[in-house]
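[1] everything below, folded, please.
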Amino acid sequence: MDRTSHLTNAHPAPRTDATARPSRLRRFMGLLAAAAMAAAVWTIAVPVLGVELDVAEVPGGPVGARTAGLAAVVGSSLLSGALGWIVLAVLERWTARGPRLWRGIAVTIAVLSLASPLTMTGDVGAAITLSLLHLVVAAVVVGAFTGVTGHPEPAVRPAESR
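    Below you'll find the predicted structure:
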């Protein structure tokens, strides 16, 4: 064993609250990034590729009753992300596993939300575009809000180990 071996980080310290939880600024920027990504998908699909995002008012209703415009896409991205943030904040106050629990809830809701593009559009291009919008917003929001970095969460938080 050499003299510097004790300085290496063979076993990294568990992440503390300061490093485990993304800041409010990061979450806010993630919310804006999700809306920007949704706007980018809409811009490529609608004006560039010519996809018509005509949707029904209700599942099974007449398609074309409404058109999903850029304002609606950005607004619903911001609204769904803000609601998700509120739920995450509540879960973080109630349980130490709030982010992990929220991530599972968010992914489940994202998967279930894919039913609406499939049942409320009459066009394959519109269904694919709307599904892609749902997935892009969910991926950006979940990553930004829970700090998905590829590092697993610690088994025990430092405050709990004392």
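[2] all contacts plus neighbour counts: C-alpha atoms, from now on.
    Fine.
[3] go through the longest helix along the chain and flag the buried ones.
    Scanning the chain for the helix with the most residues, using DSSP state H, yields helix 70-94. Buried residues in helix 70-94, counted by 16 or more other C-alpha atoms under 10 Å: 70, 73-74, 77-78, 81-82, 84-85, 88, 91-92.
[4] from the residues you listed, which single one is nearest Val55?
    Val55 has its nearest neighbour among the buried residues of helix 70-94 in Val73, at 12.5 Å by C-alpha to C-alpha.
[5] where along this protein do the helices fall?
    Under DSSP H, the chain gives helices at 17-20, 24-43, 70-94, 98-113, 115-119, 124-146.
[6] gap between the shortest one and the chain center?
    I take that to be helix 17-20. 20 Å (C-alpha atoms, centre = their mean, to the nearest Å).
[7] another for comparison:
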Amino acid sequence: MTRNRLAVAALTTVAALIWWTVLTQAFDVDLTAEQGGTIHIGAVSVLIASLAMSLGGWALLAILERNTTAARKAWTITALICCTLSLGSPLTSGIGTGAKLGLASLHLLVGTVVILGLRRTTASPRRP
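    Reported below is the predicted structural model:
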């Protein structure tokens, strides 16, 4: 199970970096946001954020598995809510339509890979 979850974290990070490269190089999108000043979203930021989100999701899932019999359902609902709420940041802070859509697509990509990937690593719900 640990190997599978580590693979999800690695896949999430690699997928996010590839999509960031496509957005910035192929589509020439300037990924900038206004957060107390103008910041440019670079590869290092994408790497750190995507890795942190996948490891955070893993940690929450592990906690839920130890403390509830419905870990998969609770984790999936929580992860979907978090992913949806995370869209507020790029959609309000992105500078320009391209940056807003590009950053939102990065959030959705990371959320999708983490949710589908980690969800598959959970044990089936326990039956009485």
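[8] so which of the helices of structure 1 has the densest surroundings on average?
    Among the helices of structure 1, helix 124-146 has the highest mean neighbour count (mean count of other C-alpha atoms under 10 Å), at a mean of 21.
[9] output the residue interval of structure 2 matched by that one.
    Aligned using TM-score structural alignment, helix 124-146 of structure 1 spans residues 97-119 in structure 2.
[10] what does the matching stretch contact?
    5, 8-9, 11-13, 15-16, 19-20, 23, 29-33, 50, 53-54, 57-58, 72, 75-76, 79-80, 83, 86-87, 90-94 (C-alpha atoms under 8 Å, 6 or more residues apart in numbering).
[11] which of the residues in stretch 35-45 of structure 2 are buried?
    Of the residues in stretch 35-45 of structure 2, those buried (16+ other C-alpha under 10 Å) are Ile41.
[12] quick check: end-to-end length of it?
    For stretch 35-45 of structure 2, the first-to-last residue distance is 14 Å (C-alpha to C-alpha, to the nearest Å).
[13] contacts for that stretch?
    By C-alpha under 8 Å, 6+ apart, the surrounding residues in contact with stretch 35-45 of structure 2 are 17, 20-21, 30-33, 93.
[14] residues touching Gly98 of structure 1, list them.
    By C-alpha under 8 Å, 6+ apart, the contact set of Gly98 of structure 1 is 88, 91-92.
[15] which residue in structure 2 aligns with it?
    Looks like Gly98 of structure 1 aligns to Ala71 there (TM-score structural alignment).
[16] then Trp42 of structure 1?
    Residue correspondence to structure 2 (TM-score structural alignment): Trp42 of structure 1 is matched to Trp20.
[17] ok, that match - contacts?
    Going by C-alpha under 8 Å, 6+ apart, Trp20 of structure 2 touches 43, 46, 106.
[18] same deal with Val51 of structure 1?
    Residues near Val51 of structure 1 by C-alpha under 8 Å, 6+ apart: 45, 125-126, 129.
[19] could you find the counterpart of it in structure 2?
    Looks like Val51 of structure 1 aligns to Val29 there (TM-score structural alignment).
[20] go on, Ala115 of structure 1?
    Under the alignment (TM-score structural alignment), Ala115 of structure 1 maps onto Gly88.
[21] same check, this time on Leu70 of structure 1
    Using TM-score structural alignment, Leu70 of structure 1 pairs with Ala43 in structure 2.
[22] how close does its match sit to Thr21 of structure 2?
    Note on Ala43 of structure 2: its distance to Thr21 of structure 2, by C-alpha to C-alpha, is 8 Å.
[23] many thanks, we can stop here.
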